[in-house]
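> Prediction below, plus the sequence it came from.
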Amino acid sequence: MGNGNGALSGSVIAVAGAGGPAGRATLLRLAEAGAVVVGSDSNPERLAEAVDAARYAHGGATVVGEKVDLLDLQSTRDWAEHIEKEFGRVDGLVHLVGGWRGGSAFTHTGLSDWDLLERLLIRTVQHTSLAFFDALQRSDRGRYVLISAAGASRPTAGNAAYAAAKAAAEAWTLAMADGFRKTAGEGGPASAATILVVKALVHDAMRAERPHAQFAGFTDVEDLAEAIAGVWEKSAAEVNGNRLWLTEKP
């Protein structure tokens, strides 16, 4: 199991989209906090590197990677069931699957961009939320954490497809939160679905590529990982159905 100490000791948390910079930082932070971490990513090589980095940094932690087709509902359900069977519980799903397409003007929006973003940003949220809902509800501190963008609340002309997809993913996650409310007992839900909102993310490689860029309002992936881990430090009532802003509200 986990490394036996830390705020999340004994917790089992799945991370979808674990191979990118944000996923790598999240695996490291959750492992540091003592959680068992199960990552998935569409790029198996990138996922293996992220898993190995977290294992190396925290030698006592259980960090594993699994190949999952999140665009297939049954495969996603099988993943959730396998995690619960293997580790006895599921306390979280962190949704980091991302993607961006945009244009210079509204009339330059490519509907093929929407087709791609609908799959990456909406369909994967639908599948992970449906697949993990019951297991998260069985946990005494289950959390579904969606990472979204401020642009969902204030779309720009060139970001129509991206902003609309993010807004739809947020609405779906808020519906999941209402599901936790409606199936809870008199004491209220112990599980929660919440949204962490960023303007955009930045990491060390981006800074190295653009040393003079300011990245104003961007959230560092390590700060995002810290905020993700912090969701479990808050009560379900504090986070369920809420947007937690890591950047200035538009």
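Now that the structure is in, tell me what you want to look at.

> Every contact and neighbour count from this point should use C-alpha atoms.
OK.

> From residue 75, how far out is residue 100?
Residue 100 sits 24 Å away from residue 75, going by Cα to Cα, to the nearest Å.

> Next: residue 246.
32 Å.

> before we go on, here's another structure to hold up against the first:
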Amino acid sequence: MDLFSDRVVVITGSSGNLGRVVADAFYHAGAALALVDLNHNSCDEESVDSGRKFRVAGDLLSSVEADAVIEKIIKHYGRIDVLVNIAGGFVAGAPVHETSRESWEYMLNLNAGTAFNTARAVVSGMRAQGRGWIINTSARAALAGKAGMAAYVASKSAVIRLTETLAEENKREGLNVNCVLPGILDTPLNRLSMPQADFSSWVSPEALADVVLFLASDASRAINGASIPVYGTG
């Protein structure tokens, strides 16, 4: 299937459990990939096709490095059509009164800051070419406060508001900006940390990748600024 054979797709957090699956799905759909991660050593080197896979290392917590990463990709491919922001993470927290400022700022920067830095770097080019797709990754947990998770919940909530704002600012410039809200992903780490859970109710990375590809396709042209729930059956 060559649904994305005319598109350059940037995937951040490309070496993670979800990033690898999303990258594989886009690759098999014909896309040219720019796989972004903190360093090259963490990237999965299997099935490398230099014609359609370009690996770029960079710390997206830094706006300067994020700009440099995007510049390298544009120099390599000439353009960027799709940005999939998967970079981020979860760190178990403490009650607000016991949360350090450093922990608060780290979580906000890791989840919302990286999405802001990369989106900021690609939007002008997408506007100039008159088309573009940005898919951010928030979380089901972003929809309500949860004890001991203030920094994580706030950071993922910020991703939703960032998505809506980008969509509003660019909807008449040919850009579609949406985000996904996954429930618990079925990953080895989550299985290890919750061994008694019903894994069958969780969201598989492959199922979430299907949603991401839909949002990057022409079929999603009427969807903009949306937060798409992907909860599985849990």
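Looks like it arrived, so ask away. Here the structure is a predicted model, which means the values were calculated and not measured.

> The lengthiest helix in the first structure: what's the following helix or strand?
Longest helix in the first structure by number of residues (criterion: DSSP state H): helix 160-182. Where DSSP states H and E defines the elements, the next helix or strand beyond helix 160-182 of the first structure is strand 192-198.

> Show me what that next one is packed against.
Other helices and strands packing on strand 192-198 of the first structure, by 3 or more Cα pairs under 8 Å, 6 or more residues apart in numbering; DSSP states H and E, are strand 143-149, helix 160-182, helix 236-239, strand 243-245.

> Residue in the second structure paired with residue 128 of the first structure?
The pairwise alignment with the second structure assigns residue 128 of the first structure to residue 118, based on TM-score structural alignment.

> Tell me which helix or strand that match sits in.
Using DSSP H and E, residue 118 of the second structure sits within helix 114-129.

> now swap in residue 34 of the second structure and tell me
Per DSSP H and E: strand 32-37 holds residue 34 of the second structure.

> what about that strand, how far off from the first structure?
Once superposed with the first structure, the aligned residues differ from strand 32-37 of the second structure by a mean of 0.8 Å; criterion: mean Cα distance after the TM-score superposition for the first structure.

> Can you tell me how far the residue lying farthest from the centre of the second structure is from residue 177 of the second structure?
Residue farthest from the centre of the second structure, counting by Cα atoms, centre = their mean, is residue 97 at 30.2 Å. Separation of residue 97 of the second structure from residue 177 of the second structure (Cα to Cα): 35 Å.

> Reformat the helices and strands packed on strand 192-198 of the first structure as a markdown table; add mean neighbour count and distance to residue 29 of the first structure.
Putting these into a markdown table (neighbours: other Cα atoms under 10 Å; distance: least, Cα to Cα, whole Å) gives the following:
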| stretch | mean neighbour count | distance to residue 29 of the first structure |
| --- | --- | --- |
| strand 143-149 | 25 | 15 |
| helix 160-182 | 21 | 23 |
| helix 236-239 | 18 | 20 |
| strand 243-245 | 17 | 19 |
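
> Residue 64 of the first structure is nearest to which of those?
strand 143-149 (19.1 Å; Cα to Cα).

> Pull up the aligned stretch in the second structure for the closest one.
Under TM-score structural alignment, the match for strand 143-149 of the first structure is residues 133-139.

> Contacts for the matching stretch next, please.
81-86, 115, 119, 156-157, 159-160, 163, 175-183, 212, 215-216 (Cα atoms under 8 Å, 6 or more residues apart in numbering).
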